[in-house]
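Q: Dropping the sequence and predicted coords here.
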Amino acid sequence: MSATSGDAMRNGVSSPPRTVVTRSSLICSSGKDKYTFDSERAILPIRSVDLQTIETPAEDHESSSSSSVVKRDSVVRRLDVHHSVRVDGRFRNPWTTWTPPSFANILKFGLARDRSRVPPKEDLDLALPMVRPDFRAPPADALSLTWLGHSTLVARFDGISLISDPMFSDRASPSQAVGPKRYRAPPCSVHDLPSDLDAVVISHAHYDHLDRNSVTLLNARFGSDLRWFVPLGLADWMSGVGVENVVELDWWEENCVSDKSDVSFVFTPTQHWSQRTLTDDGHVLWGSWAVVGPTHRFFFAGDTAYCDVFRQIGRMYGPFTAAAIPIGAYEPRWFMRQQHVEPAEAVRIHQDIASRFSLAIHWGTFALANEYFLDPPMKLRAALESAHLEANSFATFLHGETRLVYRDGRVERSKTKDFIL
């Protein structure tokens, strides 16, 4: 593909009849990576599996993505990996480690006693203190991470600034009157986020990761200047809440922010599920994000159980300067192991993807499962020791804390000591 034709695609200029071009070494230098590159998604066969009535998600998406609200510069689709699987209109996990939860197990979990034992606010201020976030741009040789609670963080590197799974509401629920209530408030508001925010990455459609109020507030502040990278099946929902600059991707597809094409956002697989109502199970895909820049690489795991795909992500896009990996909401294991990692499995992901430094997420904010609220960081430290890894290679942050991760492996805390009481 010539530079001229590539620029034409990125600028939305019409051209002669399109052709899908296979190219090598887009990101890695091995010369063995195969891609298709087009201004729209190529229609390609998906993995053959022992399931009936399999649909190709790209075929459905080709028609749904014609909406004017979906803007993109290009989509890169790999040919040498297995893409998502859809059965009877619903996405399904292809992993052998996945078993759908039974109704009996769901009922049993719902009736189980909550063992999180979250204390009153006065004690929480001592156990989980908050600091005011520091959103200053990092040095060129560093990547900055600011944890805002649960799976929400701001990452800044290579001239890009992104926020993951923004959640600023009190409850992870369709209603702010009922449902799981956060026991640790966010350390800042949407108004306090950096003004140069470029992108949002959404891992899946569960209420603690896709919050309508937060989406609406971000859209009101940034409008179409903010690009939203979302899983396949979510563009219509985003359009329904007024968001225009949306890029919807299948597993292993990638895209970029319009004027910062040297940083690629790759949607990578996980083992999880997605649902917001009683009838929309599997209508939206789930996954993780590998954000690959010229100097740094960042991995956001979203929400996941452990499966072999993380080794593949590490081989294809690692090593990562930094990663954000969940460590909470893992008990009881007979129910949660299909969908959430425990700290020891989170450490395996850290190793699989070759992360130099990992931030622990998905804990310390909501009581979504039955473990004691401070067990995740304690078990993380034990898992690191068991794996013979440095304790500071995979860390928990204070709510609002910022750290700088340098290319040479150094990690520094932000100098701010402005505690929020």
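A: Here it is on my side, so go on.

Q: hey, let's count contacts and neighbours off CA atoms from now on
A: Will do.

Q: How about the secondary structure of the closest residue in space to W273 that isn't next to it in sequence?
A: Computed as Cα to Cα, 6 or more residues apart in numbering, the closest residue to W273 that is not its neighbour in sequence is W286, at 6.2 Å. Here W286 is coil, with the state taken from DSSP: H, G, I helix; E, B strand; the rest coil.

Q: next, the one to line up against it:
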Amino acid sequence: MEAVQTLSLVEIARAKLHHLPDGRFKNPWLPYEAPKLAKIIKWKLSHLIVKETPHIPIVKPTKDLLTSTQGPLVCFLGHDTVFVRLEGFNFLFDPIFGNIGGIVKRHTLPPLLPEELPEIDFVLYSHAHRDHLDLPSFRKIPGNPCVVAPLNTSLYIRHESLIELDWFETYEIDTFAITAVPLQHWSKRNLTDTNFALWAGFILKSRGFTLFFGGDTGYFFGFEEIGKLFGPFDLALLPAGAYLPRELMAPFHLSPEEAVKAACELKTRFAMPIHWGAYKLGDEALDDPPKKFKKCALNSELKALISYPGEVVSFEGKAPLFLTPQLSF
């Protein structure tokens, strides 16, 4: 692992050091491949009774509003689910609209049900965890979208138009490109399938707009390199929730402060915190991540774009423009 520390992300990916001989994947720069199951179980058992009272308001956009422009247009739908319209195409990141696995309760209703969305052209999955790749939600998405996901996602989803990408591979079509980039995370859906599918972030690039989608990740050295290779970005969507307790979450989940640091290293004009508000996956309050993200951003040069679920933001002009009534923290 010491030799890996001297390599760039591109060199690591080119040498396929994140591939294991048995077909699984790893973060080559970390001494372990996933959180210890015993620690997760112990933490979960201490949280069998969860009281969560914060009310998170939502905005209900219309289908017509989401397609009112050719884009760029962004609508945060809660947790890691984000609708993006770009060059007249509709993208949906990590769509989940109900309970996780039918078990973990959703505390904040989604602004829209999947069947209320416009037809989706592309669904992008960052990894196979059930709060990101939700099969019941996928089956209800209108249209016949192309699915773009990291390697081996086909273990969990069968779809005629599934594009699987390794780190730094790119899928190009028409006027935009989708590139998968390394993140520091892991993958699992069942008891014995740890890391048999890869995880990744995505860069969505068109002629006049470049977006970074952070999926799920801990803080690592790669943000600075990704910023140098692909930046500056117009917008970075960065996970900032499920970050407590730090002794358990730190390797694989950004804190709001780390998300701001990552955004600065990515060299993005604006950054939006995601991965919050819908599910009680960490010890922090549901509405804590965007508040801390905004406060930390004020102490840096980062322009934070804080959006409640369902607010629609257009990037057609020089500055973001809210097309729905704007709620403020």
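A: In hand now; what should we look at? Treat the numbers as computed from the prediction; the structure is a model and nothing was measured.

Q: Quick TM-score on the pair, please.
A: Here the TM-score for the pair of chains, by TM-score structural alignment, normalised by the length of structure 2, is 0.88; 317 aligned residues with a Cα RMSD of 2.5 Å.

Q: rewinding a little: counterpart of the residue nearest to W273 of structure 1 over in structure 2?
A: Alignment note (TM-score structural alignment): W286 of structure 1 maps to W199 of structure 2.

Q: roughly how far apart are the residue nearest to W273 of structure 1 and N245 of structure 1?
A: Taking Cα to Cα, to the nearest Å as the measure, W286 of structure 1 falls 20 Å from N245 of structure 1.

Q: again with K121 of structure 1
A: On the measure of Cα to Cα, K121 of structure 1 and N245 of structure 1 end up 39 Å apart.

Q: same check, this time on T146 of structure 1
A: Taken as Cα to Cα, the span from T146 of structure 1 to N245 of structure 1 is 24 Å.

Q: In contact with the residue nearest the centre of structure 2, which residues are there?
A: Central residue of structure 2 (Cα atoms, centre = their mean): G215, 2.2 Å from the mean position. Residues in contact with G215 of structure 2 (Cα atoms under 8 Å, 6 or more residues apart in numbering) are D80, D94, S126, H127, A200, G201, F202, L238, P239.

Q: Going by secondary structure, it is in what exactly?
A: Per DSSP states H and E, G215 of structure 2 falls between elements, in no helix or strand.

Q: A185 of structure 1: what secondary structure?
A: coil.

Q: Which residue is the nearest non-sequential neighbour of the counterpart of it in structure 2?
A: The alignment partner of A185 of structure 1 in structure 2, by TM-score structural alignment, is L109. Leaving out its chain neighbours, the residue that sits closest to L109 of structure 2 by Cα to Cα, 6+ apart is A278, at 7.3 Å.

Q: Structure 1: which residue goes with that neighbour?
A: Under the alignment (TM-score structural alignment), A278 of structure 2 pairs with T365 in structure 1.

Q: got a list of what A297 of structure 2 touches?
A: Applying Cα under 8 Å, 6+ apart, we find A297 of structure 2 in contact with V260, K303, A304.

Q: So which of those residues belong to strands?
A: The strands, defined by DSSP state E, take in K303, A304 from the contacts of A297 of structure 2.

Q: I'd like the contacts of A297 of structure 2 laid out as CSV, including distance to V148 of structure 2 and neighbour count.
A: As requested, those are exported to CSV (distance: Cα to Cα, whole Å; neighbours: other Cα atoms under 10 Å):
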residue, distance to V148 of structure 2, neighbour count
V260, 27, 30
K303, 29, 18
A304, 28, 23
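
Q: any idea which of the contacts of A297 of structure 2 is closest to K60 of structure 2?
A: A304 (22.3 Å; Cα to Cα).

Q: any idea how far the equivalent of that closest one over in structure 1 is from P377 of structure 1?
A: Using TM-score structural alignment as the criterion, A304 of structure 2 maps onto F394 of structure 1. Distance of F394 of structure 1 to P377 of structure 1, computed by Cα to Cα: 10 Å.

Q: circling back: the residue nearest to L109 of structure 2 in helix, strand or coil?
A: Relying on three-state DSSP, one would call A278 of structure 2 coil.

Q: pretty sure it contacts H107?
A: Yes: taking contacts as Cα atoms under 8 Å, A278 of structure 2 lies within contact range of H107: 5.3 Å.

Q: And these two? Which one has more around it.
A: A278 (24 against 18; other Cα atoms under 10 Å).

Q: Next up, the contacts around the aligned partner of P136 of structure 2 in structure 1.
A: In structure 1, P136 of structure 2 lines up with N213, judged by TM-score structural alignment. Residues near N213 of structure 1 by Cα under 8 Å, 6+ apart: F168, S169.
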